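Q: Following is a predicted model, sequence given first.
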Amino acid sequence: MNVAEHVLTEDVEFAKRLHGCSIYSLNRAKIALEMKCDYQEVNYWISEYQKCERELQELTEKKLHRDKLERQLKKVYEDMKTLGIDIQIEIVRRSLND
């Protein structure tokens, strides 16, 4: 899976770490099940995987939301242009820390 295609540019590095964490957690769960038959450890690693998966899903939804907003802005721009109204739209992206 190419994580970069599913998240915003500024979230790519974090998404890659989460993806790696997901794979690691599933591998540890598999080892705990096959080698040790330790269901408590299996459950621990599955819960770790689920945490990573939830965060990845949030990053994916964040990108989908931004893509939707950009499509809506583009439609407004095109509609205004069709009506003969010349507008300029500037998209300013800010982080939560600004």
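A: Arrived safely. All figures in this text were calculated on a predicted structure; none of them were measured in a lab. Residues are numbered from 1 along each chain as shown.

Q: switch to C-alpha atoms for all contacts and neighbour counts from now on
A: Noted.

Q: Longest helix in the protein, please.
A: The single longest helix within the chain, with elements called by DSSP state H, is helix 39-82.

Q: Okay, one more to line up with it:
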Amino acid sequence: MKQAGMVLLALALAAAAWWWFTAEMPRREHARIEAAEAAAIQARRADSLYRWRDDAGNLHVSDTPPKGRKYERIRKTPRDGIEVDGHRG
């Protein structure tokens, strides 16, 4: 009788481990990846300014992108090193 109880306990533990590795772990990993991606997007937005022109051609720089208008996203913090841009315009 004691041996049957141990076998049942071992089967229950095996079933729990199977469930954990096939259902719970992938779900948690997916949630962790989604949270990391959301944090990265939020960090990029926090480090961004938006440069755009209004209908009169005036240049604006704001911390939120304009609606219905083309804009350029620029970083608030410079990158390490020297950046050379040959575009003039």
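A: Structure's in. What do you need? Keep in mind that what you see is a predicted model, and the values were worked out from it rather than measured.

Q: What would you report as the TM-score here?
A: Both chains were compared after superposition, and using TM-score structural alignment, normalised by the length of structure 2 their TM-score is 0.47; 49 aligned residues with a CA RMSD of 1.9 Å.

Q: and the longest helix of structure 1, what does it pack onto?
A: When contacts are defined as 3 or more CA pairs under 8 Å, 6 or more residues apart in numbering; DSSP states H and E, helix 39-82 of structure 1 sits against helix 12-31.

Q: other SSEs contacting the helix it packs on?
A: Secondary structure elements in contact with helix 12-31 of structure 1, counted by 3+ CA pairs under 8 Å, 6+ apart, are helix 39-82.

Q: Tell me what angle the helix it packs on forms with helix 12-31.
A: Comparing the axes of helix 39-82 of structure 1 and helix 12-31 via axes from the mean of the first three to the mean of the last three CA atoms, to 10 degrees yields an angle of 150 degrees.

Q: Thought residue 46 was touching residue 75 of structure 2, still the case?
A: No - in this structure, residue 75 of structure 2 is not within contact of residue 46 by CA atoms under 8 Å, at 9.2 Å.

Q: in stretch 50-58 of structure 1, what counts as buried?
A: Of the residues in stretch 50-58 of structure 1, those scored as buried under the neighbour-count criterion (16 or more other CA atoms under 10 Å) are 52, 53, 56.

Q: Tell me the residues that contact both of residue 75 and residue 46 of structure 2, please.
A: By CA atoms under 8 Å, 6 or more residues apart in numbering, residue 75 of structure 2 and residue 46 have no common neighbours.

Q: Residue 74 of structure 2 belongs to a helix, doesn't it?
A: No - using DSSP: H, G, I helix; E, B strand; the rest coil, the assignment for residue 74 of structure 2 is strand, not a helix.

Q: ok, then the element right after the longest helix along structure 2?
A: Looking only at structure 2 and at elements set by DSSP H, the helix with the highest residue count is helix 25-46. Beyond helix 25-46 of structure 2 on the C-terminal side, the first helix or strand identified by DSSP states H and E is strand 48-53.
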